[in-house]
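> below are the sequence and a predicted model for it; my questions follow.
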Amino acid sequence: MALQPGVERLACMAHVRRKFMEAKKVQPQGKTGRADVALSSINKLYSIERELKDFSDEQRYIGRQEKSLPELAKLKALMEKTQPQVTPQSALGKAVSYLAHNWSRIERYIEAGFLPIDNNAAERAIRPFAIGLKAWLFSDTPKGATASAQIYSLIETAKLNGQEPYTWLRHLLEHLPHAPSVEDYKALLPWNCSPEMTR
């Protein structure tokens, strides 16, 4: 998907934070280290996101440019200063290398107000599916497992777009046989259906 033209990848700030949390665990206790400095910047970025949560995409974009951009610059400066001074296999080295390797994808979220700082929402959405994996070991066939994954994807997409999943799926299955064109298919997608249409 990410290799398709026009699709740009984002990286997850929560993964960056986890790497620096691991580095913090192994630094001398009672001392403030570079992992703490990085975590402070990351926590400020998340604090800014909480402030901007209820803003419009345009307002969030402006807020990120004013507040997040300077904090990202500090984080990048720390990364560039620290990377040549640490061994790549140390916990801090791994955190800094991860940040450096993914930097362009990590900072990309400030380019538009609708882009998320992390993929926590996606991870929360798939958690029930991941928990159910053991229960679904007995899907009987690979096609059954594929069908299960596809239905789950439809349900989560419906939820993400404000639809009640059962009602939207019923609407989809009732209207799909009468949809002769691509435009008709597109009209059935959850982001194109108002909740009133699916009742």
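Alright, I've got the coordinates. Numbers count the residues shown, from 1 in each chain.
> from now on I want contacts and neighbour counts done on CA atoms only, so please keep to that.
Will do.
> gap between residue 70 and residue 145?
Distance of residue 70 to residue 145, given as CA to CA, to the nearest Å: 46 Å.
> middle-most residue in this structure, spatially?
In the chain, the centroid-proximal residue (CA atoms, centre = their mean) is residue 119; its distance is 1.5 Å.
> what sits against that one?
Residues in contact with residue 119 (CA atoms under 8 Å, 6 or more residues apart in numbering) are 12, 14.
> same deal with residue 109?
Going by CA under 8 Å, 6+ apart, residue 109 touches 10, 115, 116, 117.
> the last one: what secondary structure?
Just to be clear, that refers to residue 117. Under the three-state scheme (DSSP: H, G, I helix; E, B strand; the rest coil), residue 117 adopts coil.
> just the helices from this protein, written as ranges.
13-26, 34-52, 57-63, 69-82, 91-106, 120-131, 142-160, 165-175, 182-187 (DSSP state H).
> looking at the ones you listed, which is nearest to residue 6?
helix 91-106 (14.5 Å; CA to CA).
> which strands and helices lie in contact with that closest one?
Applying 3 or more CA pairs under 8 Å, 6 or more residues apart in numbering; DSSP states H and E, one finds that helix 91-106 contacts helix 13-26, helix 69-82.
> ok, and here's another one to check against it:
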Amino acid sequence: MGALRAELVRKDKALLFKQTLVDKLTHENAVLKRLKFAAQSEAYTSEQKSLLDETFDMDLAAVAREIENAQPKKPDGEKRQPKRAPLPAHLPRHDVHHEPASTTCKCGCTMKRIGEDVSEKLDYTPGIFTVERHVRGKWVCAECETLVQAPMDPHIIDKGIPTTRLLAQVLVAKYLDHLPLYRQEAIFERAGMAIARSTLAQWVGECGVQLQPLVDALTAELLKAPVLHADETPVPMLKPGKGKTHRAYMWSWCTTQFHDIRAVVFNFAETRGGQNARDFLQLGTSASWKGSLVVDDFSGYKQCFDMGVTEAGCMAHARRKFHELWVNHQSKVGEQALKFFQALYDVERDAAGLGIEDRRALRLERAKPVADALKQWLDEHRQKVPGGSATAKALDYSRRRWEALTRYLGDGRLPIDNNWVENQIRPIALGRANWLFAGSLRAGKRAAAIMSLLHSARINGHDPYAYLRDVLERLPLQPASRIDELLPHRWHAPHQD
């Protein structure tokens, strides 16, 4: 009796949690609809309003999918078939046939084909729309009237019209090629198919929800690495109803070039507060990450180093201070410092292809004497320049962070600088000029998630479009226990027939 009561309590708690989640998402859905149709949106420019509308439509579709996922599944008989206009008759069509593996009935008779069901999906290759017709033959046994029909594989957007090729094209164009949906709408119209940007936005929103488990798996894989790069870059984010933006941040986390796994994960946050870094690294929890973090001197990371994370400095940032002195003021101090840094980077070029221990040995043999000489030179010249000057600030930056800056000398796993992650966030700066802003926190997080997959595919040498297309094709059938097989560093392109 006690076990039954405990089971009832557990189920009540589970139902309460699901209902609370549904209520939260329903409220968010109502807020989004109110914001979308509110008169305040007129305060934006026409281009801003276009991008804002896209964001709302994506968020609404994402919330609707999350509500659907959170609610109990309905019996098949209760499913409602969506009504939509037929695809244009002028588009070329090619058939994909689905027939039973065997047309011999269980009673031993040979079945007869009595008809077929046809569903159509919109396909796209750059500049050309076609229609993919899925033809499912109906086979019946004349003796026992058994009806057999081959099923269709589930789709990333249930009952949706786009093929995975079209979805991959939209996502790659938006998040890798920086084309907002209103521009894609015009491109598609020129190709002969007018797809409303609200429809494109719904597709993006639904795909974002479906891809999130894969991004979560990528994040878990990233946090197994003993050394990580971290950096952050500002992205304007709209405050709906206020007609203006505020500064949000895209945080970038990636493995080093010396690690076996190449992965980058972007994390969007409304602020630059250090709590974002601590939350990502799960500091203060049982899963707290313990490793070396390669960062600049941003204060937001400082508390991480009091919670078990080891700080590794960025020599490129230290060098940059002296480079600015030399470029802007033809400073002799800057020129002399750059020679020391050049010698350190010469060693790194020779060490790049070595193993961890050989890299460490080479650094200790050739780079450590240079670093020791640089430290002595910094201390001597600091006594000769007045405090507060640009030269003093450049000297103090390196002297203050010396232990972190030179930690790489004794650890062959550590890179000399943070340039690897800075190269990963350059596409964000390019996209910023085209997105203009992130339309909401949810939109920023969706962009971060999809960009994590696309850029991880890119740095692993894959074609991001081919990768995403295959993932969207396989994801609905992929067991949750094997989702890591679809991660960019484990993915293999399918064999072409």
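Arrived safely. From a predicted model like this one, the values you see are computed outputs, not experimental measurements.
> what's the TM-score here?
Here the TM-score for the pair of chains, by TM-score structural alignment, normalised by the length of the first structure, is 0.79; 192 aligned residues with a CA RMSD of 2.8 Å.
> overlap between the contacts of residue 109 of the first structure and the second structure?
Retained in the second structure: 115, 116, 117, out of the contacts of residue 109 of the first structure (criterion both residues aligned by TM-score structural alignment, their matches' CA atoms under 8 Å).
> between those residues, which has the most around it?
Neighbour counts for these (other CA atoms under 10 Å) peak at residue 117, which has 20 neighbours.
> map that one across to the second structure for me.
In the second structure, the residue paired with residue 117 of the first structure according to TM-score structural alignment is residue 416.
> hmm, residue 317 and its match touching each other?
No: assessed by CA atoms under 8 Å, residue 416 of the second structure is found out of contact with residue 317, at 10.6 Å.
> map residue 16 of the first structure onto the second structure.
By TM-score structural alignment, residue 16 of the first structure lines up with residue 318.
> tally of neighbours for its match?
Number of residues near residue 318 of the second structure (other CA under 10 Å) recorded here: 24.
> give the buried residues for stretch 396-408 of the second structure.
Neighbour-count burial for stretch 396-408 of the second structure, counted by 16 or more other CA atoms under 10 Å, picks out 396, 398, 399, 401, 402, 404, 405, 406, 407, 408.
> which members of the residues you listed are the farthest-apart pair?
So, these by CA to CA: farthest apart are 396 and 408, at 19.8 Å.
> test my guess that residue 483 of the second structure contacts residue 214.
Yes: here residue 483 of the second structure reaches residue 214: they are 6.6 Å apart, a contact under CA under 8 Å.
> between these two, which one's more packed in?
Using other CA under 10 Å, the more surrounded residue of residue 483 of the second structure and residue 214 is residue 214, with 22 against 16.
> give the contact list for that one.
483, 484, 486, 487.
> same check, this time on residue 59 of the first structure
52, 113.
> corresponding residue for it in the second structure?
So, by TM-score structural alignment, residue 59 of the first structure is matched to residue 358.
> one more: residue 104 of the first structure?
For residue 104 of the first structure, the aligned position in the second structure is residue 403, judged by TM-score structural alignment.
> quick check: the gap between that match and residue 311 of the second structure.
9 Å.
> how many other residues sit next to residue 380 of the second structure?
By other CA under 10 Å, 11 other residues sit near residue 380 of the second structure.
> relative to residue 74 of the first structure, how far out is the alignment partner in the first structure of it?
Aligned against the first structure by TM-score structural alignment, residue 380 of the second structure finds its counterpart in residue 81. According to CA to CA, residue 81 of the first structure and residue 74 of the first structure sit 11 Å apart.
> for residue 115 of the first structure, same thing?
According to CA to CA, residue 115 of the first structure and residue 74 of the first structure sit 21 Å apart.
> swap in residue 193 of the first structure?
From residue 193 of the first structure to residue 74 of the first structure the distance is 43 Å (CA to CA).
> those two: who's more crowded?
It is residue 193, of residue 193 of the first structure and residue 74, that has more neighbours when counted by other CA under 10 Å, with 19 against 15.
> which residues touch that one?
residue 187.
> so where's the longest helix in the second structure?
Longest helix of the second structure, by residue count under DSSP H: helix 2-37.
> fine by me, we can end here.
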